[in-house]
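structure, please.
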Amino acid sequence: MVKKPSSDTLYLQRIGARWYARIPVPYALREEMGPYFRKALGTTDLQEARHRRWDVLAIARAEFERRTAKASGNKTGRLAPRSTDYAAFRARLAAVGPPKVVNALDGEEMDNPALEAIADELEAAEERGEHVETGWNALSDHVKDRLPVSELLDDYLAKNPKANPTTTANYRGTVSLWIGERKDRPLNGVTKKQATEWLEKVSEGRSRETIKRYVNHMAALWAWAHRKEEAPPANPFEGLRQSMGVIGKAPESYEAFAEAELKAVFGVLKDQPDLKALALISLYSGMRLSECLRAQREEIEGIDCYVLAAGKTVNAKRIVPVHPCSKA
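All right, here's what the predicted structure looks like:
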């Protein structure tokens, strides 16, 4: 939860011998009003200034509400109700800016006054008995720079691009399954129990290799979310596949085509020379059909070869000599 700063000089500024109230202006009003609302307190005594500042604070907040209501066309003079939906609240926080901003007067970094205003709004709603836990959670995540998992995935893939589009699509599929069960929240704070329950739900009917991929993807994203921490907690996804035993279907093994099956395949392809050539390349090189389509034909040291420059794994990168029977 974000707490308001506590200080004997909160909202106070001394200029010369005299004290002034200095109230941060919400971000949306700063262009119109400047970064601070200031008013002379008419005293040189600190104790008296501490007492008078609260009257100025009330005046400032009323002015902020009046200007905000005027800008939004709200005739009642009250701030419009805010959504308690986490995603909507995060979107609102993104619109008011980052947790730290630069003070236009002195060029120094300071807390974003707009976020302080939102914290005040949440406190007021809490005092009225409204349920604001979602708002506090969203504000805390925003201040701590905790990205929703969808944004975390975009950041991870942008800085760790995958050579194979299928791998990228698999990551997005895994995150979609996570959001479907756990919503689009940050991964920070996810427990082993929550991770296990999610995996049990999404594993039904899946192969063990697919389940392993789910775990690996989420473990990588969790590690990315905590990469800046000096001592991150234990990754709840690591070892999760092993801890669940033999859940999932065993991988299927494929046997070689029988002679009759090969004749049937090439019989179907006899009037499709392009596909027949592709099938021959796959048959005599051992490459998957997708690899046959990506491979480059090159001559290396006098030998005609197919070159695969990239793939899902390091071993997928290889050079395959062209078999005489598959030459076209």
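
CA only for contacts and neighbour counts going forward, please
Noted.

can you give me the helices in the stretch 201-328 of the chain?
Counting by DSSP state H, counting those that start in this stretch, the segments of the stretch 201-328 of the chain that form helices are 208-225, 240-243, 259-268, 273-285, 289-294.

contacting residues around the second one?
This means helix 240-243. 196, 211, 212, 215 (Cα atoms under 8 Å, 6 or more residues apart in numbering).

that helix: which residues count as buried?
Of the residues in helix 240-243, those buried by neighbour count under the rule 16 or more other Cα atoms under 10 Å are 240, 241.

still on that earlier bit, residue 100: which of the contacts of helix 240-243 is nearest?
Taking Cα to Cα as the measure, residue 100 sits nearest to residue 215 out of the contacts of helix 240-243, at 34.9 Å.

run this one through as well so I can compare:
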Amino acid sequence: MASNLILRGGNWYVRLSVPADVRPVLNRREYTASLKTGSKQEAQRLKLPFLQAWRNEIAEARGLTPEREEKQRERAYLASQAIQAYLNDSVRLSALGKTKEANEASFELVKELDAFDLDYEAVLPLVQKYQGGDIADWVGFQKELTELLQGQVVTAINPVNQQEVGQILKDPSHYRSKSPITITRLNDFEDYQRRRGVVAKTIDTQLSRLKKLKAWLEENQRELNHESIEAYLDTLDCATKTKKNQLFAGNSFWKWAIKKDKTFKQQYQNQANPFEKHDFEEIRGVRKKERKAFTVADIQKLYESAKGRNKRQNLADLIMLGAYTGARIEELCQLKVTDVVSEDGVDCFYISNGKNENAERIVPVHKELKPLVKRLAKDANGEFLISASCRNKYGKRSDSLSKQFGRLKRDLGYGPDHVFHSLRKSFITFLQNNDIPGLTIASIVGHETGTITFDVYSAGPNAKQKLKAISTLKIL
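Prediction:
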């Protein structure tokens, strides 16, 4: 059986046992198929497509099991609430002798449960049977209608756990989410964030953090409350900043769920946001690690080393561009030939795709960069100045070059406090040491000044003023 083959009546059969966790989904204990051959060697070849197809089905079923089961329980809860609300209303109307209104209420209930593909025709005989009856008749009608609707809902849901769904339909108080951070809600939250235009990497990071929290809540059978979140944060062996990011992800999810998820709102609308009001002990005297600037000698060392390596001319060009523009690595990798423009007679880079709205700016081309820009524009075929092997899944062109730079600086003995962004810090430091005004430096690198006068009312230094500032640099 280790080979998944079994001989029956002279023919070989392929078999595959279905794992216990997905048997309720696939509704079978094993797969079996005749290979219609008596040759074991041929059977070994013929079994492969069957096994592949079956394993794909198992993988798909296993991936859907948690989401499907939770969604079914949620649907049963909503249906149960609708039925119970109808019963409460119809009892009140019947007690007042308002049989017509109670009759209408039954049809309103059926409409509310329309998402479950209920059979309207099955309800009509019940209405006709009890129409015009006294209070006892209405009690009978309520009982029969409830049983009928519950049966139809079960059929429509086709639950993985039929007993649990049945209990929820009879009494919504039986509904207990293993964790309110369900797979269905995470998927809906992801769609909502993408429609809002949240950066893909931020969404993925939030989802990753929420899934880890979900797993911890379920494993420890904890409720989603302030005490649980505090306990969870205590289990994390990470920096305070990372814990705050965990809270930010949870807070975003909570606010979305309270506003957009009906079931979640019903359960938690009277509870305080568990991701707020957490205190972190700050250790005095410990300074936050900051990136260090490169010296001129450092930059020259990096540039020459990159030039001397096989197939690393792109990296050398990127280092030179960074040294003389102070631009971020992705900003440089997004520059196209058409982004080399003339402003007041000065050749400039037009940076439009930056980190924020202040990142949109023009940066004069230093005289040392002109031969490089000319060569890059010629080789670019009208596209990006810096060629990159590929984009990562978030569309960043700088990913591979950033990794190349990381390997280069490590090989040269630089630690984690030196990164490509250190070139930006060096650029700003060099200009400051050359007595360039802070307003001019901020305008070149795309920073706010922090004053309304310059950030709101001033157009900033012109291209000639910026060029004069950049021309004071002598690096490579």
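
quick one: TM-score?
A TM-score of 0.58 describes the superposed chains when it is computed by TM-score structural alignment, normalised by the length of the first structure; 261 aligned residues with a Cα RMSD of 4.8 Å.

and the helices of the stretch 201-328 of the first structure: which comes nearest residue 81 of the first structure?
Shortest distance between residue 81 of the first structure and those, using Cα to Cα, is found for helix 208-225: 31.9 Å.

by contact count, what packs against that closest one?
For helix 208-225 of the first structure, the contact count by 3 or more Cα pairs under 8 Å, 6 or more residues apart in numbering; DSSP states H and E identifies helix 149-159, helix 165-182, helix 192-202, helix 240-243 as packing neighbours.

what's the burial count for residue 159 of the first structure?
Other residues within reach of residue 159 of the first structure by the criterion other Cα atoms under 10 Å amount to 9.

residue 153 of the first structure versus that one, what's the distance?
As defined by Cα to Cα, to the nearest Å, residue 159 of the first structure lies at a distance of 10 Å from residue 153 of the first structure.

got it, and residue 317 of the first structure?
As for residue 317 of the first structure, its distance to residue 153 of the first structure is 26 Å (criterion: Cα to Cα).

ok, those two, which is more surrounded?
Between residue 317 of the first structure and residue 153, counted using other Cα under 10 Å, residue 153 has the larger neighbour count: 23 against 13.

give the contact list for that one.
When contacts are counted by Cα under 8 Å, 6+ apart, residue 153 of the first structure touches 171, 172, 175, 221.

pick the one among these closest to residue 262 of the first structure.
Nearest to residue 262 of the first structure among the contacts of residue 153 of the first structure, counting by Cα to Cα, is residue 171 at 35.6 Å.

show me what that closest one aligns to in the second structure.
When the structures are aligned by TM-score structural alignment, the residue of the second structure matched to residue 171 of the first structure is residue 203.

one step back: among the contacts of helix 240-243 of the first structure, who's most crowded?
Neighbour counts for those were taken using other Cα under 10 Å; the highest belongs to residue 211, with 23 neighbours.

that one against residue 248, yeah?
Yes - under the criterion of Cα atoms under 8 Å, residue 211 of the first structure lies in contact with residue 248, with a separation of 7.1 Å.

would you list the helices and strands packed on helix 208-225 of the first structure in JSON lines and tack on distance to residue 80 of the first structure?
Formatted as JSON lines, these follow (distance: least, Cα to Cα, whole Å):
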{"stretch": "helix 149-159", "distance to residue 80 of the first structure": "28"}
{"stretch": "helix 165-182", "distance to residue 80 of the first structure": "29"}
{"stretch": "helix 192-202", "distance to residue 80 of the first structure": "36"}
{"stretch": "helix 240-243", "distance to residue 80 of the first structure": "45"}
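
for residue 234 of the first structure, which of these is the nearest?
Proximity of these to residue 234 of the first structure was assessed by Cα to Cα; the nearest stretch is helix 192-202, lying at 9.1 Å.

packing partners for the closest one?
Short answer (3+ Cα pairs under 8 Å, 6+ apart): helix 192-202 of the first structure packs on helix 165-182, helix 208-225.

report the buried residues of the last one.
Of all the residues in helix 208-225 of the first structure, those buried under the rule 16+ other Cα under 10 Å are 208, 210-219, 221-223, 225.

ok, now stretch 190-204 of the first structure?
Neighbour-count burial for stretch 190-204 of the first structure flags 195, 196, 198, 199, 202, 203 (criterion: 16+ other Cα under 10 Å).

now swap in stretch 98-114 of the second structure and tell me
By neighbour count, with 16+ other Cα under 10 Å as the criterion, the buried positions of stretch 98-114 of the second structure are 99, 102, 103, 105, 106, 107, 109, 110, 113.

how about the strands in the stretch 351-476 of the second structure?
Assigned by DSSP state E, counting those that start in this stretch, the stretch 351-476 of the second structure shows strands spanning 361-364.

I'd like to know how many residues surround residue 260 of the second structure.
For residue 260 of the second structure, the tally of surrounding residues (other Cα under 10 Å) stands at 14.

enumerate every residue touching it.
So, once contact is read as Cα under 8 Å, 6+ apart, residue 260 of the second structure ends up touching nothing.

mind running it again at 10 Å?
Remark: with contacts taken as Cα atoms under 10 Å, 6 or more residues apart in numbering, residue 260 of the second structure is in contact with 188, 189, 192, 254.

in a markdown table, list these along with distance to residue 131 of the second structure.
Below are the contacts of residue 260 of the second structure laid out as a markdown table (distance: Cα to Cα, whole Å):
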| residue | distance to residue 131 of the second structure |
| --- | --- |
| 188 | 43 |
| 189 | 45 |
| 192 | 46 |
| 254 | 46 |
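
neighbours around the alignment partner in the first structure of residue 176 of the second structure, how many?
Residue correspondence to the first structure (TM-score structural alignment): residue 176 of the second structure is matched to residue 134. Neighbour count of residue 134 of the first structure, defined by other Cα under 10 Å: 15.
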